[in-house]
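Participant: Just a sequence and a predicted model for now, questions to come.
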Amino acid sequence: MNINVKTPAVSASTEAFLKRAHKLYINGEWVDGVSGETIDVLDPATGRVISTSTAAVAADVDKAVAAAREAFDKGPWSKMTGIQRGKLISKLASRLEELADELAEIEAIDCGKPVTYAKYVDVGLTANIYHYMAGWASKVSGETVSLANPGDYHAFTLREPVGVVAAITPWNFPLVLTAYKLAPLLAVGCTCIIKPSELTPLSTLRFVEILEEVGFPAGVVNVITGYGSPAGSALVEHHGVDKVAFTGSVTTGRKIAAAATGNLKRVTLELGGKSPMVVFPDADLDRAIPGLAGAIFFHQGQVCTAGTRLYVHKSIHDRVVEGIAAESRKLKIGHGLELDTTMGPLISSAQLQKVMGFLDQGKSEGAETVIGGGRIGDVGFFMEPTVLTNTHDGMSVVREEIFGPVLCVQAYEDDDLDAIAAKANETIFGLAASIWTRDLSVAHKMAKRIKAGSVWINAHNVFDPALPFGGFKQSGWGREEGAEAIRTFTEVKSVCAVL
């Protein structure tokens, strides 16, 4: 299979942005990196260089942390009222909506995702997160406490910002996953340093230009671009950082947890997933089959919550598998900037090779390919949407996070919910899951049994700023979004006065 890949024209504003010299953003200024080194940013659909970013080193991190520390300790950000912070956050959210077309173009060419999805999913959800968290800014408070001991006391709690936060984001959803961290930390009065992936730094850099435009004070948000080492590691280990909020791999998450012990900084980790989808024989297949296909093929499977393990009752196994294969044939594979594209490339040559390696290993272990399984063309990093059957829990394709458009299917015959849930829970991960049935009693019983931070019923990948998000087991620590996000960026102080 081959596709004709050309880079479509972009708007004048996006073209001008791509051509800019992208520096570091520290203390309200765009500055050169100490090393003078740059990193090529590639269009994954063509493999061509579309821009460059600055490769920060430890000395740059020191400057950024100092700026964030100054802005937090001496103001003005932490000294503003919640309403003042909320107004600025709302202004930012509205400006993101106004610039949705440009931001979507940047996200599409940088990440390889379809531009339509980038506009309505990435930018739309991002703006909603800031709108939602803007409302929280004026509602962060403690509570009065009635003490257990006798006596005359006035006791209460204060909820205060944790301080300087290092927000480290991955390459698959830069705008959204930055918002998961930045919106609540700004709402409560923290300051931060953002470290985007070196593969996809562009939308974060454009976002900070917008943040500067709407009037955020200097030092409140700083951006360090560069590699995980030295930039990311220097940031995580820095004693001037009070908390790390990270989204990425389990391997890197473990390293961050270990590095954080230096000054016992707080840590939130949103890590990998191997999300099960359980389909019962009574499921509405006309609704379920497109939903199951979307769960694995959306953004080429490069989603931490992607529905990668499908457990389907034997009585409907063949119909479901054939239906998903048919849905995959409908996908229009091409450059993300083409308006009719519904599936773009993988992020890099390395990621493509990693996914193909998993497929080779799966086939050697007995997995059967129903559809897909190959690379598409020799330009860019495209691969076919893939469905594997005859899989079992001992296979690497079933156990490990692939981060590509690969679905592993298993049939089951058992009607015992505990046994079905045990299959779904047979993983080190616990990020998300979906249940497909018309029987709401079965659905809610299964939701209680499945060990995952998000469980969706008759849907997959439903995200909302009000819903807490995070994982069980090795899928991470803590929660983002909703009221839980406010808690994770604050400390509770108890105050007791003897009357």
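Facilitator: Perfect, thanks for sending it. Residues are numbered from 1 along each chain as shown.

Participant: make it CA atoms for all contacts and neighbour counts henceforth
Facilitator: OK.

Participant: Helices along the stretch 151-300 of the chain, start to end?
Facilitator: All helices of the stretch 151-300 of the chain, identified by DSSP state H, counting those that start in this stretch, fall at 174-188, 202-213, 233-237, 250-259, 285-297.

Participant: deepest of those, which one?
Facilitator: helix 174-188 (a mean of 26; mean count of other Cα atoms under 10 Å).

Participant: In the stretch 1-150 of the chain, mark out all the helices, start to finish.
Facilitator: Counting by DSSP H, counting those that start in this stretch, the helices of the stretch 1-150 of the chain are 12-19, 58-73, 82-98, 100-111, 115-117, 124-136.

Participant: And those helices: which comes nearest residue 296?
Facilitator: Checking the helices of the stretch 1-150 of the chain against residue 296 by Cα to Cα gives helix 115-117 as the closest, at 15.1 Å.

Participant: could you say what helices and strands that closest one packs with?
Facilitator: helix 100-111 (3 or more Cα pairs under 8 Å, 6 or more residues apart in numbering; DSSP states H and E).

Participant: What lies in contact with the helix it packs on?
Facilitator: 10-11, 13-14, 41-45, 96, 113-116, 118-119, 122-124, 171-173, 199-200, 202-203, 206, 336-337, 347 (Cα atoms under 8 Å, 6 or more residues apart in numbering).

Participant: Distance check, residue 329 against residue 293.
Facilitator: 11 Å (Cα to Cα, to the nearest Å).

Participant: Apologies, that question was intended for residue 191.
Facilitator: Residue 191 is 40 Å from residue 293, by Cα to Cα.

Participant: try residue 240
Facilitator: 45 Å.

Participant: ok, how many other residues are close to residue 490?
Facilitator: 20 (other Cα atoms under 10 Å).

Participant: actually residue 349, not the one I typed
Facilitator: 15.

Participant: ok, now residue 121?
Facilitator: Residue 121 is flanked by 15 other residues according to other Cα under 10 Å.

Participant: swap in residue 414?
Facilitator: 11.

Participant: next up, a second structure to put side by side with the first:
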Amino acid sequence: MTVDATQDDWIRRAKTLAFPGAHIIDGADHHGGGGTFAVVSSRDGQVLADVADGGAAEVDLAVAAARRAFDDGPWPRFAPAERGRVLLRIADLIEERRADLALTVSLEMGKPIGDAHDIELRALIGTFRWYGQLADKLTDESPHTAPDALALVTREPAGVVGAVVPWNFPLTLAGWKVAPALAAGCAVVLKPSENSPLSALHLGRIAVEAGLPPGVLNVVNGNGPVAGKALGLHPDVDVLAFTGSTAVGRHFLRYSADSNLKRVWLELGGKSPNIILPDAPDLERAAATAAWGIFFNQGEMCTAPSRLLVHSSVAEQVTEAVVERARALRVGDPLDPATEMGALVGPDHLDRVLGHIHAGVDAGARLRTGGDRVLPETGGVYLSPTVFDRVDAHSGLAREEIFGPVLSVLTFDDLGEAVALANATEYGLAAGLWTSDLSTAHRVSRALKAGTVWVNCYEEGDLTVPFGGMKQSGNGRDKSAHALEKYTELKTTWIQL
């Protein structure tokens, strides 16, 4: 399929897809004994596939396979260059099957097909290629000591990694964890969201086909409170990497305390501020980017700029521009290349987002546009792009992560107030700032409590820079060489000469 494919082309291709349903354990399909659960497309409410429902027994088998692969298998003992070549083969196979993988993501979680193909799959391919190329570029240390001793500091793979990933970017976020863990020489048990297991199962099969030894990457389907909990509590898991809600992140910390004190790395929620100052280099572009940022991926992003903080002197101008763009946004079938905003992941999530909207109205915020379900005749889960202004800084709209296409506009009169508003949240994942003044850009960026600050842009970056949060948005970093710190241990060897 090419970029010129039509909605009918994608619909026809969807009818030919064969979805995997079994877990991948020790390099082979494993159906388990826990029954199955249905994966339902938020596009039209239709069942895509029934997949094996994993529990503690399947997690035990997968962890045991990963432990054997790590303790006795060849993967940690491969030359780093050889591990890199396998990761590059995985990237090549993903590229060959890019259309089907994008289609799977679009069907299982509602992402527009253009975004799935051009953004999600591009990120996944790029991630495996980047870590494949990095694998043999890392160096150890030999600190300067007294002449009668030699000190060596080496990085060694941490062991068995449990990776639990969400549904909003099911392949991108899996890649951000799996690729660096494999590059480091670890073995992995991947637990995808129960809403989006199909793309992860495809990825697991591609990895086996690319030559990854049995047990090095296992994929176990299942519900978070069952399979995820079993992975978090497992005494043979050395590292747990999780992306998801702050509430679930707390559970994984408890699981670590109640088991083997495994290291837990968390990338959690966000309520990211996007600050527009009167001297923004282009107010129209700032407003357009603010609208794109909150409505991209249906607002189902931890970094979504859900709080638009605008100086009072330009607030009405900027808000009107955002509202205009929201009203013009094309909401519709994820398989239509013209669609700009697809379906939310499921009915329960829609109800949750609508609950936040209704609470915002009750709290006195002004609903400028949207706020209602659309296209119910399709059987899918669609919501109109929603913008509130006159939002109380202490209200739920300003403080709680909604994880949907809902923007809250707040105003300020001076820079100190803007920074205080931006930091008045338990989260610290990302922030945006629009200004033409270089000094302001540096001073405000330093003052913002966020893992990433975008200046005169939003959601920009590449694999060379780390990604992660502060405060209750988590710890550790995905992307860049820093991600390897999560999956390695430092060892000091002191040799007396």
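Facilitator: Yes, it's here. This one's a predicted model, so the numbers in the text were calculated from it and none came from an experiment.

Participant: Got a TM-score for the pair?
Facilitator: Once superposed, chain against chain, the TM-score is 0.96 (TM-score structural alignment, normalised by the length of the second structure); 487 aligned residues with a Cα RMSD of 1.4 Å.

Participant: so residue 284 of the second structure makes contact with residue 321?
Facilitator: Yes: Residue 284 of the second structure is within contact range of residue 321, at 7.3 Å (criterion: Cα atoms under 8 Å).

Participant: list residues touching both of the two?
Facilitator: With Cα under 8 Å, 6+ apart, residue 284 of the second structure and residue 321 have no common neighbours.

Participant: Residue 211 of the first structure -> the second structure?
Facilitator: Under the alignment (TM-score structural alignment), residue 211 of the first structure pairs with residue 207 in the second structure.

Participant: Give the equivalent position in the first structure for residue 356 of the second structure.
Facilitator: Per TM-score structural alignment, residue 356 of the second structure is aligned with residue 358.

Participant: May I have the secondary structure class of the residue lying closest to its match once chain neighbours are set aside?
Facilitator: Using Cα to Cα, 6 or more residues apart in numbering and skipping residues adjacent in sequence, the residue nearest residue 358 of the first structure is residue 397, 6.0 Å away. Secondary structure for residue 397 of the first structure, judged by DSSP: H, G, I helix; E, B strand; the rest coil, is helix.

Participant: show me what contacts residue 397 of the first structure?
Facilitator: Residue 397 of the first structure neighbours (Cα under 8 Å, 6+ apart): 358, 359, 361, 362, 408.

Participant: Just the buried subset of these, written out for ChimeraX, thanks.
Facilitator: To isolate the buried members of those in ChimeraX, using 16 or more other Cα atoms under 10 Å:
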select :358,359,362,408
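
Participant: Let's have the helices of the stretch 151-300 of the first structure in CSV, adding distance to residue 421 of the first structure.
Facilitator: What follows is the helices of the stretch 151-300 of the first structure, written out as CSV (distance: least, Cα to Cα, whole Å):
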stretch, distance to residue 421 of the first structure
helix 174-188, 29
helix 202-213, 39
helix 233-237, 37
helix 250-259, 23
helix 285-297, 18
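
Participant: Indicate which one of those helices is closest to residue 387 of the first structure.
Facilitator: helix 285-297 (9.6 Å).

Participant: so the following helix or strand past the closest one versus helix 285-297, what angle?
Facilitator: Proceeding N to C from helix 285-297 of the first structure, the next assigned helix or strand is strand 307-313, under DSSP states H and E. Orientation check (axes from the mean of the first three to the mean of the last three Cα atoms, to 10 degrees): strand 307-313 of the first structure against helix 285-297 gives 150 degrees.

Participant: How far away from the center of its chain is strand 307-313 of the first structure?
Facilitator: The chain centroid and the centroid of strand 307-313 of the first structure are separated by 22 Å under Cα atoms, centre = their mean, to the nearest Å.

Participant: Look up the counterpart of that strand in the second structure, residue range please.
Facilitator: Going by TM-score structural alignment: strand 307-313 of the first structure matches residues 305-311.

Participant: Which one of the contacts of residue 397 of the first structure is nearest to residue 452 of the first structure?
Facilitator: residue 408 (18.7 Å).

Participant: Residue 497 of the second structure contacts residue 151, doesn't it?
Facilitator: No: judged on Cα under 8 Å, residue 497 of the second structure makes no contact with residue 151 at a distance of 10.3 Å.

Participant: ok, these two, which is more surrounded?
Facilitator: Remark: of residue 497 of the second structure and residue 151, residue 151 carries more neighbours, 16 against 8, as counted by other Cα under 10 Å.

Participant: who touches that one in this structure?
Facilitator: Listed by Cα under 8 Å, 6+ apart, the contact partners of residue 151 of the second structure are 142, 143, 144, 145, 492, 493, 494, 495.

Participant: which among those gets closest to residue 272 of the second structure?
Facilitator: Nearest member of the contacts of residue 151 of the second structure to residue 272 of the second structure, counting by Cα to Cα, is residue 492, at 39.8 Å.

Participant: Now which residue in the first structure aligns to the closest one?
Facilitator: Match for residue 492 of the second structure (TM-score structural alignment): residue 494.

Participant: average distance between the strand or helix carrying that match and the second structure?
Facilitator: Per DSSP H and E, residue 494 of the first structure falls inside strand 490-498. Once fitted to the second structure, strand 490-498 of the first structure is off its aligned match by 0.4 Å on average (mean Cα distance after the TM-score superposition for the first structure).

Participant: which helices and strands sit right next to that strand?
Facilitator: strand 153-161.

Participant: in the strand it packs on, what counts as buried?
Facilitator: Neighbour count says strand 153-161 of the first structure has 156, 158, 159, 160, 161 buried, by 16+ other Cα under 10 Å.

Participant: try stretch 328-345 of the first structure
Facilitator: For stretch 328-345 of the first structure, using 16+ other Cα under 10 Å, the buried residues are 328, 331, 333-338, 341-345.

Participant: Tell me which two of the residues you listed sit farthest apart.
Facilitator: Counting by Cα to Cα, the most remote pair of these is 328 and 337, 20.0 Å apart.

Participant: quick revisit: what residues are up against the match of residue 492 of the second structure?
Facilitator: 155, 156, 157, 158.

Participant: do that again at 10 Å, thanks
Facilitator: 142, 143, 144, 145, 155, 156, 157, 158, 159 (Cα atoms under 10 Å, 6 or more residues apart in numbering).

Participant: would you turn those into JSON lines with distance to residue 269 of the first structure?
Facilitator: Shown next, in JSON lines, are the contacts of residue 494 of the first structure (distance: Cα to Cα, whole Å):
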{"residue": "142", "distance to residue 269 of the first structure": "25"}
{"residue": "143", "distance to residue 269 of the first structure": "28"}
{"residue": "144", "distance to residue 269 of the first structure": "31"}
{"residue": "145", "distance to residue 269 of the first structure": "31"}
{"residue": "155", "distance to residue 269 of the first structure": "33"}
{"residue": "156", "distance to residue 269 of the first structure": "30"}
{"residue": "157", "distance to residue 269 of the first structure": "27"}
{"residue": "158", "distance to residue 269 of the first structure": "25"}
{"residue": "159", "distance to residue 269 of the first structure": "22"}
